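A.B. asks: Fold the following, please.
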Amino acid sequence: MSELANIPWSLVLPLLVLQLILMVVALVDLIRHQRTNGPFIMWIFIILLGNIIGSVLYFVFGRKQA
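C.D. replies: Below you'll find the model as predicted:
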């Protein structure tokens, strides 16, 4: 339990907030448009399990251009 006391939370907390915001925005965009490059359910798993990288991958490769 002493390992948690040694974590620099002032550096980690902004990354966690950024990850949460990106994940929520990507999921909302995915649900609103439902037109993706690839299976819809696959992008849900990539966003949820891929952390920051999963959300970025969705915005770069997953969104279908109008």
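
A.B. asks: CA atoms for contacts and neighbours, from now on please.
C.D. replies: OK.

A.B. asks: buried residues in stretch 13-32?
C.D. replies: Judged by neighbour count using 16 or more other Cα atoms under 10 Å, the buried positions of stretch 13-32 are Gln19, Leu20, Leu22, Met23, Ala26, Leu27, Leu30.

A.B. asks: Taking those, tell me the two that lie furthest apart.
C.D. replies: Gln19 and Leu30 (16.3 Å; Cα to Cα).

A.B. asks: Following up with a second sequence; could you model it the same way so I can compare the two?
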Amino acid sequence: MLVDMLPFLIPVFLIEIALLIFALIDLFKREHIDNNTRIIWAVVIILFGIIGPVIYFIFGRKENPVDID
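C.D. replies: Predicted structure coming up:
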């Protein structure tokens, strides 16, 4: 039965890994995020599987804050 599902599971697994990698790269490239928030987002991205990166891209990926002087 598992062999029958492989054509479906392999692309899903690859998409999950790609989302995980892209989310972590994006998270660690953003300079305006403090370290505590970054660690929390990294845990969410890694532990929640395919949902974690989606949550990060929807809620955690804000533009750089504007400094008003």
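
A.B. asks: And the TM-score between these chains?
C.D. replies: With the length set by TM-score structural alignment, normalised by the length of the first structure, the two chains reach a TM-score of 0.82; 60 aligned residues with a Cα RMSD of 1.5 Å.

A.B. asks: max-length helix in the second structure?
C.D. replies: helix 2-29 (DSSP state H).

A.B. asks: packing partners for that helix?
C.D. replies: helix 35-47, helix 51-55 (3 or more Cα pairs under 8 Å, 6 or more residues apart in numbering; DSSP states H and E).

A.B. asks: so how far is the shortest one off the chain centroid?
C.D. replies: So that's helix 51-55 of the second structure. The chain centroid and the centroid of helix 51-55 of the second structure are separated by 5 Å under Cα atoms, centre = their mean, to the nearest Å.

A.B. asks: Tell me which residue lies nearest the centroid of the second structure.
C.D. replies: The second structure has Pro53 as the residue nearest its centroid, 2.7 Å off, counting by Cα atoms, centre = their mean.

A.B. asks: quick one: that residue and Leu2 of the second structure, what's the gap?
C.D. replies: Counting by Cα to Cα, to the nearest Å, the separation of Pro53 of the second structure from Leu2 of the second structure is 26 Å.
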